[in-house]
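[1] How does the following fold in three dimensions:
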Amino acid sequence: MKNNEKYNRETLVLHADHEWGEKEGTVAPAIYYTSTFPAKDSAEFAEMASTPQHPQYYTRYGNPVHERVKMIMADLEGTETALVTGSGMGAITTVLLSMVATGDHVIAQKSHYMSTAKIMDEMLPRFGVEVTIVDQTDLSAFGDAIKPNTKLILLETPVNPTLLLTDLAAVTTLAKERGILVVADNTFASPINQRPHDLGVDVIVHSATKYLGGHSDITAGVICTSHELAEVIWDTHTSIGSVLSPMDAWLLLRGLRTLPVRMERINYNALALAEFLENQPEIESVSYPGLVSHPQHDLAKQQMKGFGAVIAFAIKGDYAATQRFVSALNLSLNAVSLGGVESLVIHSAAMWEGHLNEEQMKVAGIPPNYVRYSVGLEHIEDLKADVLQALAKI
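    From the prediction side, this is the model:
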């Protein structure tokens, strides 16, 4: 489809991959469930083998369904191209191992998704990469942490699970002045609510398992960036082998078709439920970027168009009271992940304590009475009623 920039996102998710539909001659996309593709002769085989990201050579290198997802995601994020991986962590790990080497320095946030935090704390230092952790809400901390060998700054905003924000434009300005790459995890926002590339970010990663897929039936990752960086990242990706299966790519493609519509309802439900929770006497505190009470609400309005599904709140009570609340909910499934059509809830301390030690839990800002609630597409009045009956049981 030509002149994609003139179309709105609701149209892009349906038509950005139009040229593949024309090739296939179908309305619904085909699933290329094959590991390898034949060449008609040796000359074509040589061309296929030497072309990075060829969509019809070997599925570890690319697949037509991958190609369709990439076209839509690049348009949604406003980047030149995109890559797909087998999971969100596959995307983050591939980017980091592509961009840094022994002797380099990385700046990361105090709060990150737990598996990302473990990469910063444990994996990169093993390979001789120095990591400095900073408070993401303090711009001066980023500037103070920069060294002559700083290669990359890793951001995540809003962050999992505290929903603190990072000023993307301010950090990228600092980085650009010094030739430092900026990578941002945009999972918690989605490209509907936030476009980091518009604010100067070089590489955007997603756990497509969440909003992008939207139905809790796949694990997938996406990397959005320039053609130049994509070629470097793809070279590492083929070696690591974090491959997205054709079927999961097809399910991701199907999920993307409804992403704008789902996000509109999710944004509405989550803000309404967050405002409702603030007025309940059993709730100690509520964190949601869309609330005026959020300490970075002005920044949220500045760099986000909507505020997403996830609400973090603290129960007035201890670990056991929080467990009782979560267990008493009927509509919200007690399960990890977020961004699906159904509401999901976790007792944050119960989830993270198996992966982070006590000190890491404190640094991450996860108290024992913390709840992470991912709001789905249910009717908002039903969600409110469910929360009320569960609060009565703590």
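
[2] Please count neighbours and contacts with C-alpha atoms only from this point.
    OK.

[3] hang on, D202 packs against G179?
    No - taking contacts as CA atoms under 8 Å, D202 lies outside contact range of G179: 11.1 Å.

[4] For the residue nearest to V13 when sequence neighbours are not counted, grab the count of nearby residues.
    Nearest non-adjacent residue to V13, counting by CA to CA, 6 or more residues apart in numbering: R257, 5.0 Å away. Using other CA atoms under 10 Å, the number of residues around R257 comes to 20.

[5] How about E44?
    12.

[6] Residues in contact with the helix or strand harbouring E381: which ones?
    Element membership for E381, per DSSP states H and E: helix 380-391. Helix 380-391 is contacted by residues 269, 272-273, 276, 282, 324-326, 328-331 when judged by CA atoms under 8 Å, 6 or more residues apart in numbering.

[7] Please generate a structure for the following sequence too, so the two can be compared:
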Amino acid sequence: MSQKHFETEAIRTQMERSQYSEHSAPLYLTSSFKFDDAEDMRASFAEEKERNIYSRFTNPNTSEFVEKICKLEGAEAGYAYATGMSAVFSTFAALLSAGDHVVSCRSVFGSTHALFTTYLPKWHIETTYFKESEVDKIEELIQPNTKILYAETPTNPAVDILDLELLGKIAKKHNILLVIDNCFATPYLQNPIKFGADLVIHSATKLIDGQGRVLGGVTVGSKELIREIYLFSRNTGPSLSPFNAWVLSKSLETLPVRVDRHCENAMQVAEFLESHDNVNFVKYPFLKSHPQYEIAKKQMKQGGNIVAFEIKGGVEAGRKFLDALKMASLSANLGDTRTIATHPASTTHSKLSEADRLEVGITDGLVRVSVGLEHADDIIADLQQALS
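    As a prediction, the model looks like this:
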């Protein structure tokens, strides 16, 4: 049978049924698994057979979740984590050694920036940044000890787009690994492996769960690379819990219908904001005014659910806007069923200098909206009254 469509794979990829012939995958809330005899135990620990030993290594629920993500991303193997940041850290820690070098886009999640600038240097691993607008300078930054080229696309929170095909060609030319954080797009909207990525990372906490319930992360890619990541992770213990894996695997069954509505709503919100007098600019990948619109159209199915825009009036106007919202939530999360608004300059990125914020596209009046699944008219009405 030919390869099934995304929606079908997301629903029909399931673990083997138990003796109870359940229709929906059961929960396996067990810390360990028993062996038939001494030889079975020896062979299992020698990895002469594939089987569950301990839930820190593998578990039927985490295995089902990983298998789904691999199919949806076009990857060979993967490992599931307790959070998105544990996936990011474990991927780098498993593959990098003292003296290695990373080239990364400057527009990365705040905790990833802290990893690059505060923690990896402790182990003599250095990172050099490039701006999203200066991809033509990436090759100049690659050194003999460069091991990884890293990027998020779309970026957080300014919603910039990086050309995955270009990044893939650069990585291949210089024989370095391309690692992409695909959190904002999800496997439904974008598949970086098709453009040359070696590894793809997700914070499953966001759109993959989609309902603000659980934390989770996952890294997928080639069997060879995932083998290294798996060995590091099974020994250091950042694994995803079976319960959260069960929730996330079920969440993937509705990912396409949810993300379709998120994108439909986000496009309407972006178009509304672009026409508002109190807004200086709007950044949404599928708006023709977006600087990387053509690249977004090339590599993304739709524009995602994140809209960034600048309110006239700077920091104080941004704070007043948040206070005036009546329906949208003020939260540190995104990708929820509920619309969420944040003002990075006064909250998530307030500890950065103005120069550092501007370097990653965070102006004083920038607001990031994670557009939810409420009716688009109600979302727009709330934004409109807050802007007024």
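
[8] what's the TM-score here?
    Here the TM-score for the pair of chains, by TM-score structural alignment, normalised by the length of structure 2, is 0.96; 388 aligned residues with a CA RMSD of 1.6 Å.

[9] follow-up on the earlier one: what residue of structure 2 matches up with the residue nearest to V13 of structure 1?
    Here R257 of structure 1 is matched to E253 in structure 2, going by TM-score structural alignment.

[10] for its match, what are its contacts?
    7, 10-11.

[11] cutoff 10 Å now
    6-13, 68, 208 (CA atoms under 10 Å, 6 or more residues apart in numbering).

[12] Let me know the closest of those to E47 of structure 2.
    Proximity of the contacts of E253 of structure 2 to E47 of structure 2 (CA to CA) peaks at K68, which lies at 23.1 Å.

[13] how many neighbours does the closest one have?
    With neighbours defined by other CA under 10 Å, the count for K68 of structure 2 comes to 24.

[14] And A74 of structure 1, by the same measure?
    Neighbour tally, A74 of structure 1, other CA under 10 Å: 21.

[15] Can you state the residues of structure 2 onto which the helix or strand where it lies aligns?
    Applying DSSP H and E as the criterion places A74 of structure 1 in helix 64-77. Mapped onto structure 2 using TM-score structural alignment, helix 64-77 of structure 1 covers residues 60-73.

[16] Kindly report the same for stretch 145-156 of structure 1.
    Going by TM-score structural alignment, stretch 145-156 of structure 1 sits over residues 141-152 in structure 2.

[17] got the end-to-end distance for that stretch?
    End-to-end distance of stretch 141-152 of structure 2 (CA to CA, to the nearest Å): 18 Å.

[18] What ranges does the stretch 101-250 of structure 2 have for its strands?
    101-105, 126-130, 146-152, 177-181, 199-203, 217-221 (DSSP state E, counting those that start in this stretch).

[19] Measure the mean distance from the helix holding E381 of structure 1 to structure 2 post-superposition.
    Aligned to structure 2 and superposed, helix 380-391 of structure 1 gives a mean residue distance of 1.0 Å (mean CA distance after the TM-score superposition for structure 1).

[20] looking at this, Y79 of structure 2 is in a helix?
    No - under DSSP: H, G, I helix; E, B strand; the rest coil, Y79 of structure 2 falls outside any helix and is assigned strand.

[21] Now do the contacts for it.
    By CA under 10 Å, 6+ apart, the contact list for Y79 of structure 2 reads 57-58, 62-63, 65-67, 69-70, 87, 91, 201, 217-221, 226-227, 229-230, 233-234, 239-240.
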